[in-house]
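In: Turn this into a model:
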Amino acid sequence: MNGLREAEPTGEREVGPELRGRLTRSELPRTNDYKQAGERFRLMEEWERDDLVANFIANIGEATHEVQQRMVWHLLMCEDELGNRVGEGLGITADDVRHLEPLPKQTFTDSERQRMSNLGKNGPRDVEGLTMTHCVPNERVVVKR
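Out: Below is the predicted model:
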């Protein structure tokens, strides 16, 4: 919110392996993080979606209202269900965040701009033909041996 600042160093002054090389700064090529995140959410098992929503509500709920609104906006850009459910848990609707603009360094494709103009009303992302392996065990399932 007030720009990035380097934290004060703590602990040992030197840790880990010694590395030599050049540090460079460059912009990453444009990515569509919202699409990937939205598709991932759609491909989750129902219990995984429920857990993710609950975790977002609990953790984002500790942030300032301004941050909560921005996060709901980002989640709505990913997937309507995700943003609407987290927003409901925080008392924030798509209408409350519709006025927010992309962050200054974000560049949107036409499809992302279209998604933003229909914020919260885009419907589920199409994941036909996509599959995902589930690496998180379902702790709710009792395995009898």
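
In: CA only for contacts and neighbour counts going forward, please
Out: OK.

In: Can you tell me which helices and strands the helix or strand hosting residue 55 packs against?
Out: Remark: residue 55 resides in helix 46-60, with elements defined by DSSP states H and E. Applying 3 or more C-alpha pairs under 8 Å, 6 or more residues apart in numbering; DSSP states H and E, one finds that helix 46-60 makes contact with helix 65-78, helix 80-90.

In: Same list (these) but as a markdown table, adding distance to residue 1 and mean neighbour count.
Out: A markdown table is the format used below for these (distance: least, C-alpha to C-alpha, whole Å; neighbours: other C-alpha atoms under 10 Å):
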| stretch | distance to residue 1 | mean neighbour count |
| --- | --- | --- |
| helix 65-78 | 8 | 21 |
| helix 80-90 | 20 | 22 |
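
In: can you list those in a markdown table and add distance to residue 115?
Out: Conversion of the helices and strands packed on helix 46-60 to a markdown table gives the following (distance: least, C-alpha to C-alpha, whole Å):
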| stretch | distance to residue 115 |
| --- | --- |
| helix 65-78 | 7 |
| helix 80-90 | 10 |
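
In: List of residues touching the helix holding residue 55?
Out: Residues outside helix 46-60 that contact it (C-alpha atoms under 8 Å, 6 or more residues apart in numbering) are 41, 67, 68, 71, 82, 85, 86, 87, 89, 90, 138.

In: which parts of that helix are buried?
Out: Of all the residues in helix 46-60, those buried under the rule 16 or more other C-alpha atoms under 10 Å are 48, 49, 52, 53, 56, 57, 60.

In: Next, the structure of the following sequence, for comparison with the previous one:
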Amino acid sequence: MAHRIDSVEDGADPHVNDEPSHGNAPRVAKPAGRPHEPAASGRMQRRTIARTDDHGQAGERYRAFEPWERDELVKNLVEALSQRDRTIEERMIGHLAKRDQDHGRRVAEGASSRIDGSARTSG
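Out: Next up, the predicted model:
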């Protein structure tokens, strides 16, 4: 699987994207001027589509994984989220649960056991 960040080759900041941010995180600049509407045998316009499925494909992909692949993905996500503040962790778990209930539950359980485990060992 290839991962490409648009415009990085042109010197753009790879850490600014369209994901929701909070706090002092980088923000995508607000557009200036009129939106670009290229002409091609008529006018093309940007419009919000009525039906969006922001989580379906990711859920299908998760369910297509072998059980060991799901285990690795959950383990990696729990580890990566442990390096973020609790607000980000909770938001991400919410997105994962929308994609697949099992995926969200497993990451939440992993995060919870990590937090409970660190609380027991530190106190």
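
In: possible to save the contacts of helix 46-60 of the first structure as CSV with distance to residue 117 of the first structure?
Out: What follows is those, written out as CSV (distance: C-alpha to C-alpha, whole Å):
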residue, distance to residue 117 of the first structure
41, 21
67, 21
68, 20
71, 17
82, 17
85, 19
86, 20
87, 18
89, 23
90, 22
138, 36
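
In: farthest pair in those residues?
Out: 67 and 138 (30.8 Å; C-alpha to C-alpha).

In: Matching residue 58 of the second structure against the first structure, which residue comes up?
Out: With TM-score structural alignment defining the correspondence, residue 58 of the second structure maps onto residue 37 in the first structure.

In: In contact with that match, which residues?
Out: 78, 79.

In: Which of the helices or strands spans it?
Out: helix 33-43.

In: and the direction of that helix versus that of helix 80-90, what angle?
Out: Between helix 33-43 of the first structure and helix 80-90, the angle comes out at 90 degrees (axes from the mean of the first three to the mean of the last three C-alpha atoms, to 10 degrees).

In: mean distance, helix 33-43 of the first structure to its aligned residues in the second structure?
Out: Here the mean offset of helix 33-43 of the first structure against the second structure after fitting is 1.1 Å, by mean C-alpha distance after the TM-score superposition for the first structure.

In: Okay, buried residues for that helix please.
Out: 34, 38, 39, 40, 41, 42, 43.

In: So the aligned residue in the second structure for residue 70 of the first structure versus residue 49 of the second structure, what's the distance?
Out: Aligned by TM-score structural alignment, residue 70 of the first structure pairs with residue 91 of the second structure. For residue 91 of the second structure, the distance to residue 49 of the second structure equals 24 Å [C-alpha to C-alpha, to the nearest Å].

In: now do residue 94 of the second structure
Out: 23 Å.

In: on that earlier part again, for the helices and strands packed on helix 46-60 of the first structure, which one sits closest to residue 113 of the first structure?
Out: Counting by C-alpha to C-alpha, residue 113 of the first structure lies closest to helix 65-78 out of these; the figure is 9.7 Å.

In: residues in contact with the residue nearest to residue 59 of the second structure when sequence neighbours are not counted?
Out: Of all residues not flanking residue 59 of the second structure in the chain, residue 99 sits nearest, at 4.3 Å (C-alpha to C-alpha, 6 or more residues apart in numbering). By C-alpha under 8 Å, 6+ apart, residue 99 of the second structure lies in contact with 55, 56, 57, 58, 59.

In: Skipping its backbone neighbours, what lies nearest the third one in space?
Out: Of all residues beyond its chain neighbours, the one nearest residue 57 of the second structure is residue 99 (8.0 Å), with distances taken as C-alpha to C-alpha, 6+ apart.

In: before we move on, what about the second one?
Out: Counting by C-alpha to C-alpha, 6+ apart, residue 56 of the second structure lies nearest to residue 99, which is 6.0 Å off, once chain neighbours are set aside.

In: And for residue 2 of the first structure, the neighbour number?
Out: 4 (other C-alpha atoms under 10 Å).
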